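Participant: no FASTA, just this:
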């Protein structure tokens, strides 16, 4: 049995941040992970450039049964705090749209920074260790396929179920339940949505086409890029709305947001009425999409042949396309898992289980899920930092 002060399960963003902070306090820390490399989700994030935070941490951009739970950690370790570490490490970065911050170079720079900080803090990293059991007999005891470990504090940073090909499992939820903590319903989030075969048959020629769209589900709307795929819809705006969409819900999609297609078509009709209707519509939509939308409308002839009512109906299908996905691509491509360890059982300042002193849950395993755009990484940094101050 190898002894430590703190055992961290998971060498992802939250786990490494927690280990660094605990190690800097002089704690003897060991990080266990079944993967061959640390920070794999960091490495693939942001198209390989890591969208490592967002300048905003507004409450409404984090989903949870208790949306206020995340605020304590987010206010105490802010995006500016993490940016300061990135700057100190000499990592160049840039801001894209909507406050999203990316590395100028490779995402592995962030992984290397965290690994360097762990080494400097005296943290021991043990990769390729499969956790077989976790129990508490005075101390916390973790049995792995390569040996046993004990510690006063145990931090669970095992992530969710998303991207199982990278080794994601539900072990963190099982550990929570074994210690009597509740786990809320989990499901894939920030994930492409899929169509029924009959809908795909008509839309498949659009695969690969992107438009700037507004997508709404109930009272929630997002404005970003939408991508038609061979299975349904993807792109940032779809990933965002997927966290709010549930099976059976209908999406309302504006394929030409910010434009008045009906008014523009009527104006064109008086100036260039002899052009084909799909060519007129192609001023607002990609050509293939415009052609298909005119075909679906059943309209025939040139622009001059269309009545005001006909153009209004066509524009309505552009601005208010109603579609009901049948599902999502699931955990296979989901960027995060929605739901997790119920925050009612955790202390928001320390991430410690209220009923189990010394047991902490951080990062994606907790029922806190951010929007697309760096929010989930900031939650990982903030929750990991918070636990690292006390574990």
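Facilitator: Now that the structure is in, tell me what you want to look at. Every value quoted in this text rests on a predicted model; they were computed, and no experiment measured them.
Participant: Only C-alpha atoms from now on, for both contacts and neighbour counts.
Facilitator: Noted.
Participant: neighbours of the residue nearest to residue 124 when sequence neighbours are not counted, just the number please.
Facilitator: Nearest non-adjacent residue to residue 124, counting by CA to CA, 6 or more residues apart in numbering: residue 30, 4.6 Å away. With neighbours defined by other CA atoms under 10 Å, the count for residue 30 comes to 24.
Participant: With residue 41 instead?
Facilitator: 17.
Participant: what packs against the host helix or strand of it?
Facilitator: Per DSSP states H and E, residue 41 falls inside helix 40-44. Helix 40-44 sits against helix 108-120, with contacts defined as 3 or more CA pairs under 8 Å, 6 or more residues apart in numbering; DSSP states H and E.
Participant: what about versus this one:
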């Protein structure tokens, strides 16, 4: 039987970062992953440039039953710490909107950095290796794999969540937790497009391809970013963000512009452009196809000059608070993350170790910590991986 100090299950961002930290402490580390290559989510993220962190890291930008759980790791290994590591490697980066940081070049630069640093730290990497049962063995653990069993003093579960199953994502990490009696907070797709019932979708399909800035709100949260109309429903950054707060049965409200400002514009247009179609005036602030659609939704016929105050009020209110009712999401197939995970009430915030099972740690997306869109989930991976790597 293979023997080592630490087995890390998962060669993603959190797992590799944890391995580097533990290896640098002189620990014998084995990283196991079923995939043929490490860091596949890193490689495809950010359009291939990896949105590796965000300048605005704060606990209120993470969803969890206990959002403050993430604070310990995030404070001890910050976005600035990870940026310093990229700078030391000569990996150039740039800031986009809302504090999002991306590589100037390819995301493979980060994967290559992590793999090389693992090698330099003496970490062993087993790819194309299926992990199996994890069980107690005296004071340590035995991990069954397709290469045979491995004995270790510590096990770190860094297998992520269920999002993007075509890359091999599964609920394996949750099954490991439950096999040791650790509860798992309900999991569901996060940062995912929203879908609609056939009747509503048929109305929205003519808008497919339109992107527009909006304030989107649901479930007590609101985001000001782009909304994209698609053949399946709604997507775009604002929709992905709100999807983490939306639950079945909730409406989603789009504010395409301030209703009071729209009303002023329409009334002024009624005086100055009485013969114009309402959509023609709306097209000053909205795409023409969207303006036409909203004109129809408000039941407006005839030129602007023929519209009553009540009609214009109704249209302005629609633009200022357009309520739509999704029936679901596109699911794990396109979800960027998995909400929920191993219940962090049963984990030590400083070490990510299961309180009742010394030596067993859960990090990254496997834990009930989910960040906003924009580099937050990668920072949680770096921070939680670093925290566990200091103690395993």
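Facilitator: Nice, thanks for sending it over. This is a predicted model, so every value here is computed, not measured.
Participant: And the TM-score between them?
Facilitator: Remark: TM-score between the superposed chains equals 0.98 [TM-score structural alignment, normalised by the length of structure 1]; 391 aligned residues with a CA RMSD of 1.1 Å.
Participant: returning to what we had before: please verify my assumption that the residue nearest to residue 124 of structure 1 contacts residue 123.
Facilitator: Yes. In this structure, residue 30 of structure 1 is within contact of residue 123 by CA atoms under 8 Å, at 5.9 Å.
Participant: list the residues that contact both of those two?
Facilitator: residue 19 (CA atoms under 8 Å, 6 or more residues apart in numbering).
Participant: Would you tell me what the next helix or strand after the helix holding residue 41 of structure 1 is?
Facilitator: Next along from helix 40-44 of structure 1, by DSSP H and E: strand 51-54.
Participant: Residues touching that next one, excluding its own?
Facilitator: 45, 79, 99-103, 373-378.
Participant: In helices only, show me the residues you listed.
Facilitator: 79, 375-378 (DSSP state H).
Participant: Quick check: the helix holding residue 41 of structure 1 compared with structure 2, mean distance?
Facilitator: By mean CA distance after the TM-score superposition for structure 1, the fitted helix 40-44 of structure 1 averages 0.7 Å away from its aligned residues in structure 2.
Participant: residues of that helix that come out buried?
Facilitator: The neighbour-count check on helix 40-44 of structure 1 (16 or more other CA atoms under 10 Å) flags 40-43 as buried.
Participant: same question, stretch 64-78 of structure 1
Facilitator: Buried-residue list, stretch 64-78 of structure 1, by 16+ other CA under 10 Å: 64, 67, 69-74, 77-78.
Participant: hmm, who's touching the helix holding residue 41 of structure 1?
Facilitator: Contacts of helix 40-44 of structure 1 (CA under 8 Å, 6+ apart): 12-13, 49-50, 106-108, 110-111, 166.
Participant: Residue 31 of structure 1: which element?
Facilitator: strand 29-33.
Participant: Over which residues of structure 2 does that strand lie when aligned?
Facilitator: Under TM-score structural alignment, strand 29-33 of structure 1 corresponds to residues 29-33 of structure 2.
Participant: gap between the matching stretch and the chain center?
Facilitator: Mean-position distance between stretch 29-33 of structure 2 and its chain equals 25 Å (CA atoms, centre = their mean, to the nearest Å).
Participant: What segments of structure 2 are helices?
Facilitator: Counting by DSSP H, the helices of structure 2 are 13-24, 40-44, 71-76, 79-89, 108-120, 172-179, 198-204, 237-243, 259-272, 278-282, 288-297, 309-320, 376-389.
Participant: Out of these, the one nearest residue 356 of structure 2 is which?
Facilitator: helix 172-179 (11.4 Å; CA to CA).
Participant: what's the matching range in structure 1 for that closest one?
Facilitator: Taking TM-score structural alignment, helix 172-179 of structure 2 hits residues 171-178 over in structure 1.
Participant: Identify the residues contacting that stretch?
Facilitator: For stretch 171-178 of structure 1, the external contacting residues (CA under 8 Å, 6+ apart) are 134, 156-160, 182-183, 340-341, 365.
Participant: superposed on structure 2, where does it end up, distance-wise?
Facilitator: With mean CA distance after the TM-score superposition for structure 1, stretch 171-178 of structure 1 averages 0.5 Å from its match.
Participant: Good, we can wrap up now.
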